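1. I'll drop the sequence and a predicted model, then ask my questions.
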Amino acid sequence: MAERLRNQASAYLRQHAGNPVDWWPFGDEAFAEARRRDVPVFISIGYAACHWCHVMAHESFEDPETARILNENFVSIKVDREERPEVDAAYMAATQALTGQGGWPMSVFTLPDGRTYYAGTYFPPQPLQGTPSFRQVLDAVLTAWTGRREDVEESAAQIAAHLAAGQLANRQLLGSLAGAAGPETGGGWAAEALSAAVGVLSHNEDTDFGGFGGAPKFPPSPVLRFLLAHGHSSADTAPAAARLAARTLTAMALGGLYDQVEGGFARYAVDRRWQVPHFEKMLYDNAQLLRLYAHYSRTEPDPDHRRLALRVTRETGQWLTKRMVLPGGAFASSLDADTEVSGHRVEGATYVFTRAELEAALGPGSPALDLLDTDADDGASHRLPGSTLRLAAVPDADQAAVWDEARTALARVREQRPQPDRDEKVVAGWNGLTIAGLADAATALTDAGRPEPWILEAAEAAAEYLLRVQWDGTVLYRVSHDGAAQGIEGLLEDYAGAAEGLFALYAATGDPRWYDGAESLVAAACSRFLTGGTLSDTAAEPAEIRQAQGGVTAANPLDDAVPSGAALFAGVLLTSSAYSGSMRRRALAEALTAHVRRAGPAAPQAVGWALSVQQALQDGPVELAVTGADPAAVAGLLTAGRDAGGPSLVIAHGPSGPVPLLAGRDTEQPALAYVCRGMVCRRPVSTAEELREQLQTAGHAG
């Protein structure tokens, strides 16, 4: 019945191709069919690694009678939220407005024009603790459609008006971009707002276990980027920011959120202590965290903590290149939370160990066992077939060697277990963030002063894939599968995320083709997402989504698990301006982040990436151009610059070619470094010591 899903890029959609439900992918044809039949639309939204999505699919969508009810009375649409985040965002807002909560699977009922009139999340096959069964829900929404159509229309209009108000509030927060420099940009407010944000984050910190807030606890990646950047500034709050970042990064690295055997992070922890993860591993989380630990490793003075940061950087890079890389060089979207064991899906089955399994693999008296923080209930309270592995404290050099040997033995055991499924769709923006993470990790994991070749090669292969498969020179496509782009144009976050990755790769390699690629994406984003001083998250928003949102196009400046498109765009505009000297792009970056004047002190976790862009604006950003005829001497200056320059440093090296920051520099000397702000440079220096001295005073306006 669901043959339409069989050749989709999304593993989530393909998983439902054999359902008796007559699924449609999201698009005009499905809504036209609903209008032709005069029936409501049922939209089921989830993603491949979602545990409860699989549960509801097995309980309801594989049930022939439930499928009959859906097929006779609805047009049913299956949506992968990772493939169509603009669809997910619109209907998540409706679900939260109706129920006060959200989550996946999301179950939404709309008119044939896309406006919502009822919504919820997971519905069980039988009534459960006050939650109606899915069939009861179907009966209720169908009865309303057939017997109270005017009430349904009125409800849909009210929900759409509510969503329109939310989108207008987002636009008001973002402000007008006309002229690219409003009255709030470029003023003296930024330093105060950035420091105030650090104060709020300090107040909100979980001082017992790190991070912010209680359970469930997600990696706060965008705001950690800001804290690391602010910690490198001369602001009075810089030491507090650095300590905040260090405590959270250390807690996550020691806990069960991090895979202590193979590397990589789970999506979130279900508890305050980062002990028990929800085991799905997402590309976007690991891309950001890889980069954060690479940056943290450069600034952490304690050798044991620095060794831990480098270990996490290396192992996460190894996990990405072993488990997530696809033929052609791009990276898959996720690994499932569940593993199929004896015909049943078991969450975490690949990852956990009982005490007996640990002793069998390591030996009963292994010193590695003393390094672990173990549960008395051995994971039973979370219905796991064992415990996650967590280190009790930051290991010293000897303990780190012991654990490294132990994890090798445990990896051999785990390799024999069933492995979780992988969603092999390629998302452009997430691959861009991954390229950036790999590029920065390669320069942190240096080999004789040069970036680690294996990790840099992986970044270049992914970049080549994006430019070859998903970018046609005019349009960037959001997803591809099996080496072929699908017909979904990328969102603003895709264009900006891909440009972010290519700029970082240029900074790591000095290869001007990556700079050219980034600049072409930034130019395309300016033309496709900016119209008359108005920013949009989509270049071609579906009519049904615009209807669902009361006619208002989305432009959301707030971060989620990934940075907002607006914040990412501001960041690449600022980087472009630092390389090119474009004051227009710098002014636009300022305007796009002016909202942190209000939002930063009020809700810093919602605007972490924008705060980091504002920090870079305050710092300059500092620009470093390195030229010379001696590759070893050039590499030495680059290493010194990366270590001393902080996360906001913009680096140019290699052939001058299209990069204005390199134009006219002396290339005859063995190596020279130019430290600049706004392309105005200090005298060039030739030694690492001189370069470090210049960088220590070059920025620090924060």
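-> Received, thanks.
2. contacts, neighbours, all on C-alpha from now
-> Fine.
3. Which parts of the stretch 501-650 of the chain are strands?
-> Assigned by DSSP state E, counting those that start in this stretch, the stretch 501-650 of the chain shows strands spanning 530-531, 534-535, 622-627, 650-653.
4. Throw these into TSV and include distance to Leu138 and mean neighbour count, thanks.
-> Formatted as TSV, these follow (distance: least, C-alpha to C-alpha, whole Å; neighbours: other C-alpha atoms under 10 Å):
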stretch	distance to Leu138	mean neighbour count
strand 530-531	41	14
strand 534-535	38	19
strand 622-627	59	27
strand 650-653	55	26
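5. The residue nearest to Gly46 when sequence neighbours are not counted: how many residues sit nearby?
-> Nearest non-adjacent residue to Gly46, counting by C-alpha to C-alpha, 6 or more residues apart in numbering: Pro105, 4.8 Å away. When neighbours are defined as other C-alpha atoms under 10 Å, Pro105 has 23 of them.
6. Which one of the strands of the stretch 501-650 of the chain lies nearest to Ala238?
-> strand 622-627 (17.4 Å; C-alpha to C-alpha).
7. Show me what the closest one is packed up against.
-> With contacts defined as 3 or more C-alpha pairs under 8 Å, 6 or more residues apart in numbering; DSSP states H and E, strand 622-627 has these neighbours: helix 631-645, strand 650-653, strand 672-677.
8. Which of the residues in the longest one are classified as buried?
-> Spelled out, that is helix 631-645. Neighbour-count burial for helix 631-645, counted by 16 or more other C-alpha atoms under 10 Å, picks out 633-645.
9. is it true that the residue nearest to Gly46 touches Thr95?
-> No. If you go by C-alpha atoms under 8 Å, Pro105 and Thr95 don't touch, sitting 11.3 Å apart.
10. Need the overlap of contacts for those two.
-> Thr121 (C-alpha atoms under 8 Å, 6 or more residues apart in numbering).
11. Quick one: closest of the helices and strands packed on strand 622-627 to Pro395.
-> That would be helix 631-645 among those, by C-alpha to C-alpha, at 23.5 Å.
12. Return the distance of the closest one from the chain's centre.
-> Computed by C-alpha atoms, centre = their mean, to the nearest Å, the chain-centroid distance of helix 631-645 equals 29 Å.
13. Quick one: work out the angle between that helix and strand 672-677.
-> Helix 631-645 runs at 30 degrees relative to strand 672-677, counting by axes from the mean of the first three to the mean of the last three C-alpha atoms, to 10 degrees.
14. what angle separates helix 631-645 from strand 622-627?
-> 170 degrees.
15. so what secondary structure elements neighbour helix 631-645?
-> With contacts taken as 3+ C-alpha pairs under 8 Å, 6+ apart, helix 631-645 sits against strand 622-627, strand 672-677, helix 688-698.
16. ok, and here's another one to check against it:
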Amino acid sequence: MANRLANATSPYLLQHAGNPVDWWPWSQEAFEEARRRDVPVLISVGYAACHWCHVMAHESFEDEAVAASVNEKFVAIKVDREERPDVDAVYMTATQAMTGQGGWPMTVFATPDGDPFFCGTYFPRANFSRLLDSVAEAWRDQREAILDQGAKVVKAIGGAQLVGGPTAPISAELLDAAATQLAKDHDEQWGGFGGAPKFPPHMNLLFLLRHHQRTGSPEDLEIVRHTTEQMARGGIYDQLAGGFARYAVDQTWTVPHFEKMLYDNALLLRAYTQLWRLTGDALARRVADETATFLLRDLATPAGGLASALDADTDGTEGLTYSWTPAQLIQALGEDDGTWAADLFAVTTAGTFEHGTSVLALARDIDEATPDLVSRWQEIRSRLYSVRTQRPQPQRDDKVVASWNGLAITALAEHATLLDSAPSGAAAVELARVLAERHIVDGRLRRVSRDGVVGEPAGVLEDYGAVAEAFCAVHQLTGEGRWLTLAGQLLDVALDHFGTGEGGFYDTADDAERLVTRPADPTDNATPSGLSAICAGLVAYSALTGETRYREAADAALATVGPLIGSHGRFAGYSATVAEAVLAGPYEIAIVTEDPQDPLIAAAHRHAPPGTVIVTGRPGQDGIPLLADRPLINGSGAAYVCRGFVCDRPATTVDELTASLTAR
């Protein structure tokens, strides 16, 4: 017998290719082998940047005795949750149903038909060894009870999906209720929602910004401003290189779980960019610029596309790259600058992290400081960053995930437009090209690629939605019609192959690999759900083309999560964000001009209501439906403002356009 992961494209699977465990990748052949041997299946799910996945691998899967027990009693399957979110969703639902919680690594014991009968997460070596013996013994002596348990779990997780459940059309009352609940959950001292561990609430922030625009609520804006400031000054934000860690282990954002995920940083880039658009806040602009720089510098792959993540560990140790002592700062900077930096970055002799080390956090506001102080701070950052680059660096999961790159494209396109960033604009277009040329195969999306080679796993609903929304964003950025055409093709596939028949969507296509149940999770978690992502694409595409069937599909799908938005808004942040666009219209703005620097363009972007689509071009420019039959006015530029396909009189001055967009 032999480990079968050596030819995997997933970096996570390759991390386990040298284990003495006889791993199989997820495949029907593995289940057939379990049937042939008449043994249960061990399904281990994780991802490359996961700290506790590494710990369990080191303790158990690299141990010869544990591996021998696994190989003797089970068929072992290793799954990258980022590569196969459909498999992860099914077994995570089972794990949560059986244990009341979930997480990674996820450890599932299943029948040779894939029915889960015992689930858990991380197990220390001794516990895991005993568990292997107990499960094998139960399979031998209590087979009927195990099969019955598996059947019941499959039935339960199938019923947990909100397919065919109650609906509620999107309304101002539903969205107001979601905003009210978020305000109640807001941590007034440290920002964010709830206690430790604390995750960046990017989708909730995007929703509150749009809700503020619609209602004028000062509380919404203050929650976003306060939360973004606290995160940006905390250790969860990399004070030297930019970019946010996955979450903070404490309530104060001080100590991060050090992995950096593409999806978090893409969504946070949008949040800080949009906050700057509405307020002109200096910190928001700085963090948006630095986050965009982080994405393009640290996650860009040689073959094109952005990598998924930076690992939580360096050489098996959390925080090795990022933590400092006062003595290390003095060694790097000299006595005066080192002492000054320790005070500024809250580095103490006691330490805020482990073994007397500290994670850098800003102890005071720097964005409104004097020019001399800002200059010194920038110089100190640069010198410390140079020193840090000489330390061991975390590994990078360099697979390119379609949906996460889609989120990044949309964020970079917004950053390029609103903050006049040429690098972000060029990157958005290039990333879109990579997805279009590499990830679309025979008209269907593939989820991952690595080293320029596309993988086999089919795209799931979130891939179609996020990439379609991204192509709509690039269409607006460039004025090129091919991006709109591609977006429409992806949305057509989603409508044809992912619909439930009752307004909602499944996460997998009707012709995808059949799992023990077909996942359809409408909740927004670490990333937008497939349903909210596809709705974002449908709403944008409908507004850009005037084709109402896509809007009708979005309305029907959002109604299926209406009750969730109204009662549990924290878990429907992106759905609520899209719903604000729907409630606003969304606005469609076509700026007809011969001047690419026409001041109407900047005014439209600065004052656009939630979810507005904006296109700019010459009269009748090919590939831009919103420009059709819209002439210049008296030879000058004009902004045609429509809402829900009903148009106002063309605006020819900035004042006219601003008044049209800001009137409530």
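-> Cool, the structure landed. Remember, predicted model here, so these are calculated numbers, not experimental data.
17. Excluding chain neighbours, what is closest to the residue most central in space within structure 2?
-> In structure 2, the C-alpha nearest the mean C-alpha coordinate belongs to Tyr263, at 3.0 Å (C-alpha atoms, centre = their mean). Once flanking residues are discounted, Tyr263 of structure 2 sits nearest to Trp404: 5.3 Å by C-alpha to C-alpha, 6+ apart.
18. what helix or strand does that neighbour sit in?
-> helix 402-419 (DSSP states H and E).
19. By how much does that helix deviate from structure 1 on average?
-> Helix 402-419 of structure 2 differs from its equivalent in structure 1 by a mean of 0.9 Å after superposition (mean C-alpha distance after the TM-score superposition for structure 1).
20. Save the buried residues of helix 631-645 of structure 1 as JSON lines, and put in distance to Ala496 of structure 1 too.
-> Putting the buried residues of helix 631-645 of structure 1 into JSON lines (distance: C-alpha to C-alpha, whole Å) gives the following:
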{"residue": "Ala633", "distance to Ala496 of structure 1": "33"}
{"residue": "Val634", "distance to Ala496 of structure 1": "30"}
{"residue": "Ala635", "distance to Ala496 of structure 1": "29"}
{"residue": "Gly636", "distance to Ala496 of structure 1": "31"}
{"residue": "Leu637", "distance to Ala496 of structure 1": "29"}
{"residue": "Leu638", "distance to Ala496 of structure 1": "26"}
{"residue": "Thr639", "distance to Ala496 of structure 1": "27"}
{"residue": "Ala640", "distance to Ala496 of structure 1": "28"}
{"residue": "Gly641", "distance to Ala496 of structure 1": "25"}
{"residue": "Arg642", "distance to Ala496 of structure 1": "23"}
{"residue": "Asp643", "distance to Ala496 of structure 1": "26"}
{"residue": "Ala644", "distance to Ala496 of structure 1": "27"}
{"residue": "Gly645", "distance to Ala496 of structure 1": "23"}
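21. now, among the residues you listed, which is nearest to Ala567 of structure 1?
-> Nearest to Ala567 of structure 1 out of the buried residues of helix 631-645 of structure 1 is Gly645 (C-alpha to C-alpha; 22.0 Å).
22. Just give the nearest non-adjacent residue to the closest one, would you?
-> Spatial nearest neighbour of Gly645 of structure 1, chain neighbours left out: Leu695 (5.8 Å); criterion: C-alpha to C-alpha, 6+ apart.
23. Now which residue in structure 2 aligns to that neighbour?
-> Matched by TM-score structural alignment, Leu695 of structure 1 corresponds to Leu661 in structure 2.
24. got the contact list for its match?
-> Taking C-alpha under 8 Å, 6+ apart as the test, what Leu661 of structure 2 contacts is Ala604, His607, Ala608, Pro609.
25. ok, Val346 of structure 1 touching His382?
-> No. Val346 of structure 1 sits out of contact with His382 when judged by C-alpha under 8 Å, with a separation of 12.0 Å.
26. Give me the more crowded residue out of these two.
-> Val346 (18 against 13).
27. Can you list the neighbours in contact with the helix or strand containing the more buried one?
-> Using DSSP H and E, Val346 of structure 1 sits within strand 344-347. Outside of strand 344-347 of structure 1, the residues within contact range by C-alpha under 8 Å, 6+ apart are His51, Phe279, Ala337, Asp338, Thr339, Glu340, Leu384.
28. which residue in structure 2 lines up with the fifth one?
-> Thr339 of structure 1 is assigned Thr314 in structure 2 as its aligned equivalent, the criterion being TM-score structural alignment.
29. Show me where the stretch 1-150 of structure 1 has its strands.
-> Assigned by DSSP E, counting those that start in this stretch, the strands in the stretch 1-150 of structure 1 fall at 23-25, 41-46, 75-80, 106-110, 116-120.
30. Next, the angle from the fourth one to strand 75-80.
-> Comparing the axes of strand 106-110 of structure 1 and strand 75-80 via the same axes, to 10 degrees yields an angle of 140 degrees.
31. What angle do strand 41-46 and strand 106-110 of structure 1 make with each other?
-> 160 degrees.
32. Tell me roughly how far strand 106-110 of structure 1 lies from structure 2 on average.
-> Taken over the aligned residues, the distance from strand 106-110 of structure 1 to structure 2 averages 0.7 Å (mean C-alpha distance after the TM-score superposition for structure 1).
33. Remind me what that strand packs against, helices and strands.
-> Against strand 106-110 of structure 1 (3+ C-alpha pairs under 8 Å, 6+ apart) you get strand 41-46, helix 85-99, strand 116-120.
34. can I get the ones you listed in TSV with distance to Gln136 of structure 1 and mean neighbour count?
-> Putting those into TSV (distance: least, C-alpha to C-alpha, whole Å; neighbours: other C-alpha under 10 Å) gives the following:
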stretch	distance to Gln136 of structure 1	mean neighbour count
strand 41-46	14	26
helix 85-99	17	20
strand 116-120	13	26
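35. wait, which of the ones you listed is closest to Tyr506 of structure 1?
-> helix 85-99 (28.7 Å).
36. contact partners of that closest one?
-> The set of residues external to helix 85-99 of structure 1 that reach it, using C-alpha under 8 Å, 6+ apart, is 45, 79, 81, 101-103, 106, 108, 116, 118-121, 159-160, 162-163, 538, 545, 548-549.
37. Recalculate using a threshold of 6 Å.
-> For helix 85-99 of structure 1, the external contacting residues (C-alpha atoms under 6 Å, 6 or more residues apart in numbering) are Arg81, Gly102, Ala119, Gly120.
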